[in-house]
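Novice: no sequence for this one, just the structure:
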């Protein structure tokens, strides 16, 4: 018997299970138990304080990992460890609030989500809850309710992530022979956002996803995860568990960079497996362009037709509403 949870994930999952049987994720859990694999680990000190040679070597490592893995971890990234720890402490407090308070109090710009309301089968259900917060809202005092101490660290965290994401985006653009400030021109806080994630312990962890397999619909994502583990990515046609490294940040390429680079950089499918015993927390920063920005290939012949970010988002929302999950870039191929 599955105990009630905060939020009521077991109830939402049970409703879907009545209509469709589940598929066990035993193989994915076995991969997790093996301890995971370390992603390419890149020291960004060469970008920030090294000479011309060190910067070139660091930039080449970033581009190589973005092409071969679509994921990498970074250290010496410029985000203070104290800020990372404070953010984690604050989101633990927020997610510990009663379900009703999170869902109906207007907390964090009414951005609370749990499970997956568009799920049409158990494989589309997420055993998780999240706050999906636009950067334009995080400075507003009335967003935080009783959690006033979150505001200060959230502002500092978002600013550091925005700086780091544009640094990395500029490196990737410049590596392909373009002006690195192209990312600055396309991306601002109006469409970027933070997502605070909580994956409660799951007694049926062999049956569900913490976060179902997907690719990100942005330029790139920067993730700070705790040491529980659970993140897995697709590498060489198999799922690989990512081994956490304390205070390292995970960076992954999104769909827009794959399209813009003409498939040189890879937006890789990834998922989160829930833990049967302990809570998992993470914070993701998503670097997105303005809605009217045109995403066109940097090389010819182009694999994808040009499209705006607004057009891409609208297509994803339409697909999710129709079939329960995202299709993504394949709909924009020539």
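Specialist: Yes, it's here. Predicted model, so just to flag it, every value in this text is computed and none were measured.
Novice: hey, let's count contacts and neighbours off CA atoms from now on
Specialist: Noted.
Novice: quick one: contacts for residue 161?
Specialist: 79, 222, 285 (C-alpha atoms under 8 Å, 6 or more residues apart in numbering).
Novice: So the first one: helix, strand or coil?
Specialist: Meaning residue 79. State at residue 79, reduced to three classes by DSSP: H, G, I helix; E, B strand; the rest coil: coil.
Novice: tell me the contacts of it?
Specialist: Neighbouring residues of residue 79 by C-alpha under 8 Å, 6+ apart: 157, 160-161.
Novice: and these as a markdown table, adding secondary structure and distance to residue 150?
Specialist: Formatted as a markdown table, the contacts of residue 79 follow (DSSP: H, G, I helix; E, B strand; the rest coil; distance: C-alpha to C-alpha, whole Å):
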| residue | secondary structure | distance to residue 150 |
| --- | --- | --- |
| 157 | helix | 10 |
| 160 | helix | 15 |
| 161 | helix | 16 |
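Novice: Below is structure B, check it against A:
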């Protein structure tokens, strides 16, 4: 078990001014520190979503989800110019004086009761993997009245109004939903299921959130991480990273860097899709490296199943060679288990859903078709 630090830090970004050493609260244990270079790029699949042959497209998407648990997409439905524009507004927020930003800071246990919050020191929370990063989160829960929710979020972040942020965010939200539904349809079809098998449990009542993460430059990047190795406990994540790079994914115990591509978005398979597909699709273990020279900005558009969803894999995905992998489990039960473990400081094991799921794996005598 690794304890998180207890030093009181309001803003990682402000802390870095003139810093030569990393506070003890943000030193990553030696066994978790990066072992490869930031630019050790891997052969992560890049998929053109505009391909006309759907059979080819679904095979590319399905193979990538099965073999890697992550892939990049180009020619998608999300406006990159709008995303970059909104990103500039978000940077303005992160570079505000600390006393202005902390007005949106909340106690961790109150997070689910709000729509917007800021975290200047993510080590205060045990709910996620972030370390050397600040975060701005828009939590929208269900998709009903999403445009109104985006407007309220914008007004909370920019009380004086910010049309570029509001309108741009609204466009990105809609584009990410279209992309997410399309990817989920392709994954379902790849498995021989109805196209809406996964997406119908996600929209319109599943929760969604936008998490902007800002990773300041770091004087000793080999002693910490932007985010410690983890999987995503949700269904699927659409991720944007800027040109600073830093995202790494793990395959066969080897870390590979995901090379930044201006026009690309990254799709991460989450724990719930891993369970729901009977482990045909793999929840990707990933981490974020920081660097000495540049700040890094990312956006994670995170999509959850409806809480009552029974994640038991369809019978058609169960065979003699691949028996039923997991005990019956609802989305709500899984999240409750994961977040309770994180609150109890079962760290860093609870950050990896593949490890946490060991208690839900069916034993040989329990496995039935």
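Specialist: Good, I have the coordinates. Quantities reported herein were computed from a predicted structural model and do not represent experimental measurements.
Novice: TM-score for these two?
Specialist: Here the TM-score for the pair of chains, by TM-score structural alignment, normalised by the length of the first structure, is 0.87; 318 aligned residues with a C-alpha RMSD of 2.7 Å.
Novice: I want to check the contacts of residue 161 of the first structure in the second structure. Which are still in contact there?
Specialist: Among these, the contacts conserved in the second structure (both residues aligned by TM-score structural alignment, their matches' C-alpha atoms under 8 Å) are 79, 222, 285.
Novice: what does residue 248 of the first structure align to in the second structure?
Specialist: Aligned counterpart of residue 248 of the first structure in the second structure: residue 264 (TM-score structural alignment).
Novice: Show me the strands in the stretch 1-150 of the second structure, by range?
Specialist: With strands called from DSSP state E, counting those that start in this stretch, the stretch 1-150 of the second structure shows them at 46-48, 70-74, 116-119, 134-141.
Novice: Reformat the ones you listed as CSV; add distance to residue 57 of the second structure and mean neighbour count.
Specialist: Converted to CSV, the strands of the stretch 1-150 of the second structure look like this (distance: least, C-alpha to C-alpha, whole Å; neighbours: other C-alpha atoms under 10 Å):
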stretch, distance to residue 57 of the second structure, mean neighbour count
strand 46-48, 8, 17
strand 70-74, 11, 23
strand 116-119, 36, 24
strand 134-141, 30, 22
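Novice: Pipe these into TSV and attach distance to residue 268 of the second structure per row.
Specialist: Formatted as TSV, those follow (distance: least, C-alpha to C-alpha, whole Å):
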stretch	distance to residue 268 of the second structure
strand 46-48	13
strand 70-74	5
strand 116-119	23
strand 134-141	18
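Novice: mind checking which of these is nearest residue 361 of the second structure?
Specialist: Of all those, strand 70-74 sits nearest to residue 361 of the second structure, with 22.9 Å by C-alpha to C-alpha.
Novice: how far apart are the closest one and its match in the first structure?
Specialist: Once superposed with the first structure, the aligned residues differ from strand 70-74 of the second structure by a mean of 0.7 Å; criterion: mean C-alpha distance after the TM-score superposition for the first structure.
Novice: got the contact list for that strand?
Specialist: In contact with strand 70-74 of the second structure (C-alpha under 8 Å, 6+ apart) are residues 44-49, 61, 64-65, 249, 263-269, 284.
Novice: One more: stretch 308-321 of the first structure?
Specialist: Here stretch 308-321 of the first structure makes contact (C-alpha under 8 Å, 6+ apart) with 118, 217, 289-295, 325-328.
Novice: Settle this for me: residue 139 of the first structure is touching residue 155, isn't it.
Specialist: Yes: contact status for residue 139 of the first structure versus residue 155: in contact at 6.5 Å, counting by C-alpha atoms under 8 Å.
Novice: Not counting its neighbours along the chain, what's nearest residue 244 of the first structure?
Specialist: Taking C-alpha to C-alpha, 6 or more residues apart in numbering, and ignoring the residues beside it in sequence, residue 244 of the first structure has residue 227 as its nearest neighbour in space, at 5.5 Å.
Novice: could you show me where the helices are in the second structure, in order?
Specialist: Assigned by DSSP state H, the second structure shows helices spanning 12-15, 54-67, 80-94, 98-101, 146-157, 163-190, 271-276, 331-343, 353-356.
Novice: rewinding a little: nearest to residue 93 of the first structure among the contacts of residue 161 of the first structure?
Specialist: residue 285 (19.7 Å).
Novice: and that closest one, what pairs with it in the second structure?
Specialist: Under the alignment (TM-score structural alignment), residue 285 of the first structure pairs with residue 301 of the second structure.
Novice: who's in contact with its match?
Specialist: Counting by C-alpha under 8 Å, 6+ apart, residue 301 of the second structure touches 176, 208-211, 237-239.
Novice: just residue 86 of the second structure next, same as before
Specialist: The contact partners of residue 86 of the second structure, by C-alpha under 8 Å, 6+ apart, come to 164-165, 168-169.
Novice: got CSV for those, with neighbour count and distance to residue 118 of the second structure too?
Specialist: Putting these into CSV (neighbours: other C-alpha atoms under 10 Å; distance: C-alpha to C-alpha, whole Å) gives the following:
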residue, neighbour count, distance to residue 118 of the second structure
164, 15, 20
165, 25, 16
168, 20, 20
169, 23, 17
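Novice: how close does residue 54 of the second structure sit to residue 205 of the second structure?
Specialist: Distance of residue 54 of the second structure to residue 205 of the second structure, given as C-alpha to C-alpha, to the nearest Å: 28 Å.
Novice: repeat for residue 61 of the second structure
Specialist: Residue 61 of the second structure sits 25 Å away from residue 205 of the second structure when distances are taken as C-alpha to C-alpha.
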